[in-house]
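> Here is my input, please return the structure:
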Amino acid sequence: MKRVVVTGMSAITSLGHNWEDFEANLRKKKNAVKIDESLKAIDGLNTQLSAPVEDFERPAHYKRKQIRSMGRISLMATSATENALIDADLLDEKYLKSGRMGIAYGSSSGSSEPMVAFGDLIKSGNMNGINATSYIKMMSHTTAVNVGVFFGISGRIYTTSSACTSSSQAIGYAYEAIKFGKQEMMVAGGGEELCPSQVVVFDTLYATTTKNDTPKNTPRPFDKDRDGLVIGEGACTLILEEYEHAIKRGATIYAEIVGYGTNSDGMHVTQPTKETMAVAITESLNDAGIKASDIGYVNAHGTATDRGDIAETNATEMAVSSNVPISSLKSYLGHTLGACGAIESWASISMMNNGWFAPTLNLDSIDPECGNLDYITGDGREIDTEYVMSNNFAFGGINTSLIFKKFK
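Reported below is the predicted structural model:
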């Protein structure tokens, strides 16, 4: 078995595109949720809130020919990946095209714009607006394919599209590809662009917040007065590398990935099951070969939905312990869907290395039905720990758990 380390990281989020800005906004308790005027125009939609990335633009050096098959989601994924490869000092053809570097990347869906044109085709037989790249922008594996083609990555490719676990599964698959000696380096992550269709999906399930007049007071993960989630967007890439390969070339190592667990509830498409969620968490602990008591912090999925928060926190108590510190970054960013697992892994690693962990915003009164855990509130918490866990759960009963170890 090979050891797997993280040697590059980069993210595009509504709180900033580098760790310094992101952490500063966490410490300021800045909430990126805003009133979304475009949602007001949708008849019958209950929520009017979203958490957009407002300052992302196509990098000036990206030539038109290079990006003609990219929508916004792929542009964000490609930009995040470029910066992560630069961070890892691997933006070099001798690595990218060696066959020893692969890619695992995911999203819930592709870009929205071409979906409209295909909808017109199905509805009225009108092909206007459809061209040779429309499907490539729209397809669920658009991020993985576009990132791979842009950089000429020629190793194995995993295209993960599993809703809210898209990027956590991508990191897990990338970790296993290196661990079992199939690749030496992997680009891993996920992205999502804000789309009204995704908002509507959760709204029809009565899972979105309706606190439309007080956007800064929502979402409220784990709080007894929570009323649903907010949809966000973003992208994040981690560069994973075989330990000896990284050491040999003198790479900076941010953390070691030591555990990954994933499974399926096999019960219900939208109702989570705490027992199988706990099994996935336990699988991650077993993979890492550590005790539950070794985990110093859990980054929760924490969407602020009724059943989701209750199932997740009780599963965490069952598998880890009742005194484990826990918080949810979705209280700042909203739910970034296919990007959340990677963004939260990036943040968990960075917080572990800095020794300060962000609180959950808007958590004033813990729901008594939630698990008995050490919920971080107030100004956050200074914690010196060797291990952090990041958990994500998705429609279809897909459960994931990742464990990162501080590199010394």
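> make it CA atoms for all contacts and neighbour counts henceforth
Noted.
> Can you tell me how far Thr262 is from Ser327?
21 Å (Cα to Cα, to the nearest Å).
> quick one: the strands in the stretch 201-350 of the chain?
Secondary structure of the stretch 201-350 of the chain (DSSP state E, counting those that start in this stretch): strands located at 231-232, 234-242, 255-264, 295-299, 325-327.
> residues near Ala207, how many?
Number of residues near Ala207 (other Cα atoms under 10 Å) recorded here: 22.
> Pro219 is in contact with that one, correct?
No: using Cα atoms under 8 Å, Ala207 makes no contact with Pro219, being 11.0 Å away.
> element containing Asp87, please.
Using DSSP states H and E, the element containing Asp87 is helix 72-88.
> got a list of contacts for that helix?
Counting by Cα atoms under 8 Å, 6 or more residues apart in numbering, helix 72-88 makes contact with 7-12, 56, 58-59, 67, 91, 110-111, 137, 142-143, 146-147, 150, 187, 190-193, 234-239, 251-252, all of which sit outside it.
> 7 Å instead?
Helix 72-88 is touched from outside by 7-12, 58, 91, 110-111, 142-143, 146-147, 190-193, 235-239, 251, with contacts defined as Cα atoms under 7 Å, 6 or more residues apart in numbering.
> contacting residues for Tyr332?
For Tyr332, the contacting residues are Lys30, Asn31, Ala32, Leu361, by Cα under 7 Å, 6+ apart.
> Would you quantify the distance from it to Ala24?
Counting by Cα to Cα, the separation of Tyr332 from Ala24 is 12 Å.
> Same question for Met351.
To Ala24, Met351 is 12 Å away according to Cα to Cα.
> who has more neighbours, the two?
Comparing Met351 with Ala24 by other Cα under 10 Å, the one with more neighbours is Met351, at 20 against 13.
> who touches both of Ala207 and Pro219?
Between them, Ala207 and Pro219 share these contacting residues under Cα under 7 Å, 6+ apart: Gly228, Leu229.
> could you give the angle of the helix holding Asp87 to strand 234-242?
40 degrees (axes from the mean of the first three to the mean of the last three Cα atoms, to 10 degrees).
> And helix 72-88, what's buried?
Neighbour counts over helix 72-88 (16 or more other Cα atoms under 10 Å) mark 72-85, 87-88 as buried.
> can you check stretch 60-67 too?
Taking 16+ other Cα under 10 Å as the basis for neighbour counts, none of the residues of stretch 60-67 comes out buried.
> Run through who's touching that stretch.
Applying Cα under 7 Å, 6+ apart, the contact partners of stretch 60-67 are Phe150.
> how does it look with 8 Å?
When contacts are defined by Cα under 8 Å, 6+ apart, stretch 60-67 is touched by residues Leu75, Phe150.
> just to revisit the earlier point, distance to Gly129 and neighbour count added to the contacts of Tyr332, as TSV?
TSV is the format used below for those (distance: Cα to Cα, whole Å; neighbours: other Cα atoms under 10 Å):
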residue	distance to Gly129	neighbour count
Lys30	39	16
Asn31	37	24
Ala32	33	22
Leu361	42	28
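> and for comparison, fold this next one:
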Amino acid sequence: MRRVVITGMGIWSCLGTNKETVAKSLREGKSGIGLEEKRLEYGYQSALTGVVEHPVLKGLLHRRLRVGLPEEGEYAFMAAKEAFEQARIDDEFLQNNEVGVIFGNDSSAKPVIEAAHIMDEKHDTQLLGSGYIFQAMNSTVNMNLSAIFHLRGVNFSVSSACASGSHAIGLGFLLIKQGLQDRVLCGGAQETNYYSMASFDALNAFSKRMDEPTKASRPFDRDRDGLIPSGGAAAVMLEDYESAVKRGAPILAEITGYGFSSNGGGISQPSDDGSVIAMSRAMEMAGVKADDIDYINAHATSTHQGDMFEAIALDRLFRNKHAWISSTKGMTGHECWMAGASEVVYSTLMMQNDFVAPNINFENPDEYSEPLHLATTTQEAEINTVLSNSFGFGGTNSALVIKKI
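Below you'll find the model as predicted:
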């Protein structure tokens, strides 16, 4: 079995639009949450959202290639571009070597709704143009990235709710480990427009703490009242270790374990058992024990049930262990389909810079979070091994182990 390393990373999020800015935000515990008043006009109960800058692609990408890109695809292009640049992979390399792409994406709402509006008003499919079909498909991100960057390896999307980005990295890891691919660009992308999250708002899933936007996302805190929708894109370039060394690529970290499970219960019901199985499988594959983990990037989204069940699972595996635990969603909100990928980038940036980002807005524990070794302020610490958790609707669970190399 081959070793799998990260040779490039890219990030476009509410914490910043490059790795350097994001690393600074993480260290400072800076929130990227704000208000979008249009959400209230549209009928939302909460205007809270991660504030993500929209990239300007004119001059970077030919119009012919831009026409099929939805919002999340634009974020993914920017993240992929940064990852390729760090990995020292240029167009000539891509033209002469097989590189795959697996991205997590579980919706593309805006083009679907916009096309429906045109049809409702004009009743003529000829007015839709050619872009909507490519923007509207769940596979839009990998389709577009494959065409833009001339990627000729494995090419598909992972659609598994809020674990999509993590599963995408896990599957890329397995393909390389088993010798089926040498290099796979993996990641996750999430649209941030208000069309995309109305049904979540209908579930009363969102925080309504609009008087203090930066304090609204409160993972593990007793007084949490819901998550904050957010988004953007994250990309990691995964490669076989030997081929990466041979071409002189920078080696940022090693993926050593991937664990997964399904809860098999209610469609929106979390499970501590399912979480424990995914984490345990990841650690077993990586050949590590609870004592070896230095940092856990928790999934905790600031919902009552989700945080509670994850806290129970973490306590079962890591009580009295030294691993720091934090959920970066206190700063970012819930980046949904991209979260499993962005949190691998966030964790690797912490590993490279010897700190643990804080679980901000944690003021009062509840009975479940009280035993956890939470980093409520930034901790200067050497991090050699990270466990990153991602869970989603439908009971899907994913966990990844990342090591310093």
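> what about Ser108 of the second structure, distance to Met137 of the second structure?
From Ser108 of the second structure across to Met137 of the second structure, the span is 7 Å (Cα to Cα).
> And Gln269 of the second structure, by the same measure?
Using Cα to Cα, we find Gln269 of the second structure at a distance of 27 Å from Met137 of the second structure.
> more neighbours, the two?
Here Gln269 of the second structure and Met137 are compared on neighbour count by other Cα under 10 Å; more neighbours surround Met137, at 18 against 15.
> Show me what that one lines up with in the first structure.
Residue correspondence to the first structure (TM-score structural alignment): Met137 of the second structure is matched to Met139.
> Helix or strand: which one has the closest residue to its match other than its chain neighbours?
Once its chain neighbours are removed from consideration, Met139 of the first structure has its nearest residue in Gly110; the separation is 5.0 Å (Cα to Cα, 6 or more residues apart in numbering). Assigning secondary structure by DSSP H and E places Gly110 of the first structure outside every helix and strand.
> what residue of the second structure matches up with Gly110 of the first structure?
When the two structures are superposed using TM-score structural alignment, Gly110 of the first structure falls opposite Ser108 in the second structure.
> distance of its match from Ser130 of the second structure?
When Ser108 of the second structure is compared with Ser130 of the second structure (using Cα to Cα), they lie 16 Å apart.
> give me the number of residues near the aligned partner of Asn286 of the first structure in the second structure?
For Asn286 of the first structure, the equivalent position in the second structure is taken to be Glu284, counting by TM-score structural alignment. By the criterion of other Cα under 10 Å, Glu284 of the second structure has 16 neighbours.
> wait, what's in contact with the residue nearest to Glu284 of the second structure when sequence neighbours are not counted?
Computed as Cα to Cα, 6+ apart, the closest residue to Glu284 of the second structure that is not its neighbour in sequence is Gly257, at 7.4 Å. For Gly257 of the second structure, the set of contacting residues under the criterion of Cα under 8 Å, 6+ apart consists of Arg281, Ala282, Met283, Glu284, Met285, Ala286, Ala399, Leu400, Val401, Ile402.
> Kindly recompute the last result at 7 Å.
When the contact criterion is Cα under 7 Å, 6+ apart, the partners of Gly257 of the second structure are Ala282, Met283, Met285, Ala286, Leu400, Val401.
> In helices, which of the residues you listed fall?
When DSSP state H defines the helices, the subset of those inside them is Ala282, Met283, Met285, Ala286.
> whereabouts in the first structure does stretch 231-243 of the second structure align?
Using TM-score structural alignment, stretch 231-243 of the second structure corresponds to residues 233-245 of the first structure.
> Can you give the contact residues for that stretch?
For stretch 233-245 of the first structure, the external contacting residues (Cα under 7 Å, 6+ apart) are 2-13, 51-53, 76-77, 80-81, 84-85, 88, 178, 184-194, 336, 339, 342-343.
> now the helices for the stretch 251-400 of the first structure?
With DSSP state H, counting those that start in this stretch, the ranges of helices along the stretch 251-400 of the first structure come out as 274-288, 306-319, 330-333, 340-354.
> mean deviation of the shortest one from the second structure?
Once fitted to the second structure, helix 330-333 of the first structure is off its aligned match by 0.9 Å on average (mean Cα distance after the TM-score superposition for the first structure).
> again, but for the last one
For helix 340-354 of the first structure, the mean deviation from the second structure after alignment is 0.9 Å (mean Cα distance after the TM-score superposition for the first structure).
> quick one, that helix and strand 255-264 angle?
Interaxial angle, helix 340-354 of the first structure versus strand 255-264 (the same axes, to 10 degrees): 150 degrees.
> equivalent range in the second structure for helix 340-354 of the first structure?
Aligning helix 340-354 of the first structure against the second structure (TM-score structural alignment) gives residues 339-353.
> so how far is the matching stretch off the chain centroid?
Computed by Cα atoms, centre = their mean, to the nearest Å, the chain-centroid distance of stretch 339-353 of the second structure equals 9 Å.
> in it, what's buried?
For stretch 339-353 of the second structure, burial by neighbour count (16+ other Cα under 10 Å) applies to 339-351.
> Ok, stretch 31-49 of the second structure next?
Of the residues in stretch 31-49 of the second structure, those buried under the neighbour-count criterion (16+ other Cα under 10 Å) are 31-36, 39, 44-49.
> how long is that stretch from one end to the other?
So stretch 31-49 of the second structure: terminal residues 11 Å apart, Cα to Cα.
> cool, and stretch 364-377 of the first structure?
Comparing the first residue of stretch 364-377 of the first structure with its last one, the separation is 8 Å (Cα to Cα).
> In the second structure, what residue corresponds to Met186 of the first structure?
Under the alignment defined by TM-score structural alignment, Met186 of the first structure is paired with Val184 of the second structure.
> Sorry, wrong one. I was asking about Ala315 of the first structure.
Structural alignment (TM-score structural alignment) places Ala315 of the first structure against Ala313 in the second structure.
> hmm, back to that, looks like the match of Gly110 of the first structure contacts Ala136 (just checking).
Yes: counting by Cα atoms under 7 Å, Ser108 of the second structure sits close enough to Ala136 to count as a contact (5.3 Å).
> if you count what's nearby, which of those two comes out ahead?
Taking neighbours as other Cα under 10 Å, Ser108 of the second structure and Ala136 compare with Ser108 leading, 24 against 21.
> For Leu203 of the second structure, the count of nearby residues, please.
If you count neighbours by other Cα under 10 Å, Leu203 of the second structure ends up with 8.
> let me fix that: Met101 of the first structure
The number of residues packed near Met101 of the first structure is 25, by other Cα under 10 Å.
> What separation do you get for it and Ile35 of the first structure?
For Met101 of the first structure, the distance to Ile35 of the first structure (Cα to Cα) stands at 42 Å.
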